[in-house]
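Asks: Return a 3D structure for these sequence lines:
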Amino acid sequence: MKQDDGNSNFKNKLGKLPPPLFGEDDCDRPACHDMMSQMKKASQASQEKKAVDCPPNSGVLGRASWTLLHTMAAWYPDQPTAEDQQHMESFMSALARFYPCTWCARDFQANLEESPVPTSSRKELCQWMCEQHNLVNEKLGKSVFDCDLKNLDKRWRKNTQDPECKTSGLLH
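Replies: Predicted coordinates for the structure are as follows:
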């Protein structure tokens, strides 16, 4: 008799996942840019002596997390289905529970209690995400962002005005 490895339920769920929200022609998105050159660099790097990869500190983790969160919000559907909304709520709840920085996780949990994630539209989610980021920045003594959707889209969705953004997608 085959012993359950504990992953069968997870594998069953994976088998039932719908296709991605977006079709295969999405590599005009900044998140897809330069994939081939990155793969080439990765291949070359694996042949060279590798530097030590250390676990991220809170600053590195925070920047990466905000980049992911803002970009997810920027590409969230304008008119999400009930299932889309449930998945976004679950994602944020899981993030608040499992975020590796304990203080950050508790702070985000409190923020979610006070201001639950709005999932009824992309605009609301983008602006809420910006407001959440601003709350953190204020606590850290950093500058805050303009939460106007046009500005957010330019930063996190597509910036066709800056030639550098068309090729690299690496604004900091």
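Asks: switch to C-alpha atoms for all contacts and neighbour counts from now on
Replies: OK.
Asks: Contacts for the host helix or strand of Leu68, please.
Replies: For Leu68, the host element (DSSP states H and E) is helix 58-74. Contact with helix 58-74 is made by 101, 122, 125-126, 129-130, 133, 152-153, 156-157, as judged by Cα atoms under 8 Å, 6 or more residues apart in numbering.
Asks: tell me which residues in that helix are buried?
Replies: Within helix 58-74, the residues scored as buried using 16 or more other Cα atoms under 10 Å are 69-74.
Asks: show me what contacts Lys139?
Replies: Counting by Cα under 8 Å, 6+ apart, there are no residues that Lys139 touches.
Asks: Before we compare anything, build this one as well:
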Amino acid sequence: MDVYYAYNYAAAGWMILQSIPLLSSPTMMVTMLSPEVRETTPLEAYFSRSLGFAAITLGLLTVLLTGSIPLTTSFSDPSSKLDDPTAPYALPTLVITASYHAIVSFYCYTMWNETGNFGFGISTIVGSSLAAAGVWCVLFAATDGRISRKTGADKRTSGFPFKNVEAEKKRAGKKAL
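Replies: Predicted coordinates:
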């Protein structure tokens, strides 16, 4: 579960880090994106700040909905704590944020190939890493394995390309009795 929580905090941190320039200086963002230097229009400033607030909101919702910060209904009710450390919306939130990072990293990659801008390259690397970590969490950290108490092996494994000869011997011995 450590990778799961690390992914949640890293995704939220990356979204908040991206929102800081949008909130603090829309003029700088328009100047970097525009071929000519000019003052921002009120509409551009509005969209820049709205996008910054949306990115912060998505980052905070990622942390809250995935159960990284446990939320209870009451401060004094210990019975409301769940045995499962993840929230009920953890897997859908994880899938959505991993998809978001994959789409954004693909967009940044295409822009990096077109413009050669260093910022798009960094965004491609960070976004791809977050998308890969999110997919890893969806595949491997979303469910607890069914570990056998006797052998310590995962019960969901199959012996497809290789046969488990020892298990077959034990089964044959039980059938003979």
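Asks: TM-score for the pair, please.
Replies: After superposition, the two chains reach a TM-score (TM-score structural alignment, normalised by the length of the first structure) of 0.26; 79 aligned residues with a Cα RMSD of 5.3 Å.
Asks: To what extent is Leu51 of the second structure buried, counted in neighbours?
Replies: By the criterion of other Cα atoms under 10 Å, Leu51 of the second structure has 16 neighbours.
Asks: Am I right that it falls within a helix?
Replies: Yes: under DSSP: H, G, I helix; E, B strand; the rest coil, Leu51 of the second structure falls within a helix.
Asks: any idea how far Leu58 of the second structure is from it?
Replies: From Leu51 of the second structure across to Leu58 of the second structure, the span is 10 Å (Cα to Cα, to the nearest Å).
Asks: Please, a ChimeraX command that selects the buried ones among the contacts of helix 58-74 of the first structure?
Replies: Entered in ChimeraX, the line below selects the buried ones among the contacts of helix 58-74 of the first structure, by 16+ other Cα under 10 Å:
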select :122,125,126,129,130,133,152,153,156,157
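Asks: Using JSON lines, please lay out the buried residues of helix 58-74 of the first structure together with distance to Ser90 of the first structure.
Replies: Below are the buried residues of helix 58-74 of the first structure laid out as JSON lines (distance: Cα to Cα, whole Å):
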{"residue": "Leu69", "distance to Ser90 of the first structure": "13"}
{"residue": "His70", "distance to Ser90 of the first structure": "16"}
{"residue": "Thr71", "distance to Ser90 of the first structure": "17"}
{"residue": "Met72", "distance to Ser90 of the first structure": "14"}
{"residue": "Ala73", "distance to Ser90 of the first structure": "14"}
{"residue": "Ala74", "distance to Ser90 of the first structure": "18"}
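Asks: Quickly check the residues you listed for the two that are furthest apart.
Replies: Leu69 and Ala74 (8.6 Å; Cα to Cα).
Asks: So which elements touch the lengthiest helix in the second structure?
Replies: Longest helix in the second structure by number of residues (criterion: DSSP state H): helix 90-115. Judged by 3 or more Cα pairs under 8 Å, 6 or more residues apart in numbering; DSSP states H and E, the packing partners of helix 90-115 of the second structure are helix 42-65, helix 118-136.
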